[in-house]
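*Asks:* Below are the sequence and a predicted model for it; my questions follow.
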Amino acid sequence: MTQVLVIAKEPVAGRVKTRLSPPFTPGQSARLAAAALEDTLHAVAATPVKHRVLALDGLPGSWLPNGFTVIPQRGDGLDERLASAFADAHRLNPVPTLLIGMDTPQVTPDLLQAAAGALAGHDAVFGPATDGGFWLLGLRRPDPALLLGVPMSHSRTGAAQLERLTTAGLSVATLPHLNDIDTTEDAFQVAAQVPGSRFAAALGAMQVTDRRAYSPGSARRWPAPH
């Protein structure tokens, strides 16, 4: 038995995906965040796991599918909020937990199921992000010491988090790299990977007048997850 825990912010203009503005307006950035979150939640909803939990900063909206237990985020820094989310979800459902964020709409039920399978045979599972962070962290048992003090939103966040796991003596399974959506380039790359997604549709509906952050001729292309 496994649960998936999604940590997310309510997609409100000016509070989410601020690095996409410009070229996108705050309202457009919020719509992109909402689409990415909805894609992520529906992938989780389609994954055969025991429980689904959303640790939310804000209020749920029409983007939330059925079948999720919503809990509030606690803590100041991201490391505190992640540690608290693990602890609170485990208190609700004392089973191994996979945590993901709201900005990988390319995630699939198959990939999440593979992560759950890996966690069945390891103490932890780690999904590295191409920007140096991580897009998934799975733990058989939550321990605040595995997260507190890890520098977040840094190019070495993923390396520091992985080192924290291995230094604690945990066996760790590693998943494929995925890229988070932090920049305009990221947005177009991810949309190209999942052209039928809500995120790609939301991006395609917007008129971007300044694409200096994204050059189709020079952009890196990453393989879609399998």
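*Replies:* Now that the structure is in, tell me what you want to look at.
*Asks:* CA only for contacts and neighbour counts going forward, please
*Replies:* Fine.
*Asks:* And the longest helix anywhere in the chain, how far out from the chain middle?
*Replies:* Longest helix of the chain, by residue count under DSSP state H: helix 26-45. Centre-to-centre, helix 26-45 and its host chain are 11 Å apart (Cα atoms, centre = their mean, to the nearest Å).
*Asks:* I'd like to know which elements it is packed against.
*Replies:* strand 3-9, helix 109-120, helix 198-204 (3 or more Cα pairs under 8 Å, 6 or more residues apart in numbering; DSSP states H and E).
*Asks:* change it to 6 Å
*Replies:* helix 198-204 (3 or more Cα pairs under 6 Å, 6 or more residues apart in numbering; DSSP states H and E).
*Asks:* in the helix it packs on, what's buried?
*Replies:* Applying a neighbour-count criterion of 16 or more other Cα atoms under 10 Å, one finds 198, 199, 200, 202, 203 buried in helix 198-204.
*Asks:* now the angle between strand 3-9 and the longest helix of the chain, please.
*Replies:* Using axes from the mean of the first three to the mean of the last three Cα atoms, to 10 degrees, the direction of helix 26-45 lies 180 degrees away from that of strand 3-9.
*Asks:* Can you check what angle separates helix 26-45 from helix 109-120?
*Replies:* 60 degrees.
*Asks:* May I see the buried residues of the following helix or strand past helix 26-45?
*Replies:* Downstream of helix 26-45, the next assigned helix or strand under DSSP states H and E is strand 51-57. By neighbour count with 16+ other Cα under 10 Å, strand 51-57 contains the buried residues 51, 52, 53, 54, 55, 56, 57.
*Asks:* take a look at this one as well, against the first:
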Amino acid sequence: MRTEKCSAAVCATTRAWDLEVNNAFTEGFTDGYSSIIVIGSDCPACGARWLNTAFPRLESKPPSEGIIGPSHDGGYYLLGLKSPAPFLFEDISWSCKHVLAATHTAAKNNQFTLTQLPPLGDVDHLDDWNTLLASPLGAAVNKVLEKNFGGNGTASLDT
């Protein structure tokens, strides 16, 4: 895993969310960070606004509490911790609609509290992509796609 130090966080490029997110937290805490937020790369709506909301909320909590941003499909797009919590990643059936519920259960079973942010949509399937493009964020996404890849942002999805 490649990590880069940022102003207030560790940015991690992970091969798979479910395989390495715990390691990202472990490495960040080992490197001396006191509050770490990890976001999924499949939630374009989770931008600076949500990070600027999440960090102050996380920093006001004790180490036995964290924050989580639920996604509409039963998973989550953001997880923030102030201490290692490997139990949040054990015995979870990843990539299914029960990830969020299982994570909350693991937290509760370990006397750990997760405060939820508002739910956001992520992009796992073509229908999710089409929903994103039809949303207010869609125009900005199409601009970026057109600028970087040319043509209409939806054209590449026809293959």
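*Replies:* Yep, it's here. Every value quoted in this text rests on a predicted model; they were computed, and no experiment measured them.
*Asks:* picking up where we left off before, so which pair among the buried residues of helix 198-204 of the first structure is furthest apart in space?
*Replies:* For the buried residues of helix 198-204 of the first structure, the farthest-apart pair by Cα to Cα is 198 and 203; their separation is 8.6 Å.
*Asks:* Which of the buried residues of helix 198-204 of the first structure sits closest to residue 156 of the first structure?
*Replies:* residue 199 (27.2 Å).
*Asks:* Report the separation between the closest one and residue 143 of the first structure.
*Replies:* 34 Å (Cα to Cα, to the nearest Å).
*Asks:* can you tell me which residues contact residue 179 of the first structure?
*Replies:* Contacts for residue 179 of the first structure (Cα atoms under 6 Å, 6 or more residues apart in numbering) come out as 129, 130.
*Asks:* Tell me which residue of the second structure lines up with it.
*Replies:* When the second structure is aligned by TM-score structural alignment, residue 179 of the first structure is paired with residue 121.
*Asks:* again, but for residue 126 of the first structure
*Replies:* So residue 126 of the first structure corresponds to residue 68, using TM-score structural alignment.
*Asks:* Please name the nearest non-neighbouring residue to that match.
*Replies:* residue 79 (4.6 Å; Cα to Cα, 6 or more residues apart in numbering).
*Asks:* quick one: what's aligned to that neighbour in the first structure?
*Replies:* By TM-score structural alignment, residue 79 of the second structure lines up with residue 137.
*Asks:* Next up, the contacts around its match.
*Replies:* Residue 137 of the first structure touches 98, 99, 125, 126, counting by Cα under 6 Å, 6+ apart.
*Asks:* Let's check: the centremost residue of the first structure is which one?
*Replies:* Taking Cα atoms, centre = their mean, the centroid of the first structure lies closest to residue 101, which sits 2.1 Å from it.
*Asks:* Which position in the second structure pairs with that one?
*Replies:* That one, residue 101 of the first structure, aligns with residue 40 by TM-score structural alignment.
*Asks:* and if you look at residue 84 of the first structure?
*Replies:* Checking TM-score structural alignment: residue 84 of the first structure goes with residue 23.
*Asks:* Doesn't that match belong to a strand?
*Replies:* No. Read with DSSP: H, G, I helix; E, B strand; the rest coil, residue 23 of the second structure is helix and lies in no strand.
*Asks:* circling back: assign a three-state SS to the closest residue to the match of residue 101 of the first structure other than its chain neighbours, would you?
*Replies:* Nearest in space to residue 40 of the second structure, with sequence neighbours left out and distances taken as Cα to Cα, 6+ apart, is residue 77 at 5.1 Å. Of the three states, residue 77 of the second structure takes strand according to three-state DSSP.
*Asks:* before we move on, the earlier item: with respect to residue 7 of the first structure, which of the buried residues of strand 51-57 of the first structure is nearest?
*Replies:* residue 55 (4.7 Å).
*Asks:* any idea of the angle the helix or strand containing residue 191 of the first structure forms with helix 26-45?
*Replies:* Taking DSSP H and E as the definition, one finds residue 191 of the first structure inside helix 184-193. Here the directions of helix 184-193 of the first structure and helix 26-45 differ by 40 degrees (the same axes, to 10 degrees).
*Asks:* What helices and strands are in contact with helix 184-193 of the first structure?
*Replies:* Going by 3+ Cα pairs under 6 Å, 6+ apart, helix 184-193 of the first structure lies up against no helix or strand.
*Asks:* mind running it again at 8 Å?
*Replies:* helix 198-204.
*Asks:* what number of residues lie near residue 77 of the first structure?
*Replies:* 12 (other Cα atoms under 10 Å).
*Asks:* which parts of the helix holding residue 191 of the first structure are buried?
*Replies:* Quick answer for helix 184-193 of the first structure (16+ other Cα under 10 Å): 184, 185, 186, 187, 188, 189, 190, 191, 192, 193.
*Asks:* For residue 102 of the first structure, which residues are in contact?
*Replies:* 6, 7, 8, 9, 33, 36, 37, 40 (Cα atoms under 8 Å, 6 or more residues apart in numbering).
*Asks:* Same check for those, but in the second structure.
*Replies:* Retained in the second structure (both residues aligned by TM-score structural alignment, their matches' Cα atoms under 8 Å) from these: not a single contact.
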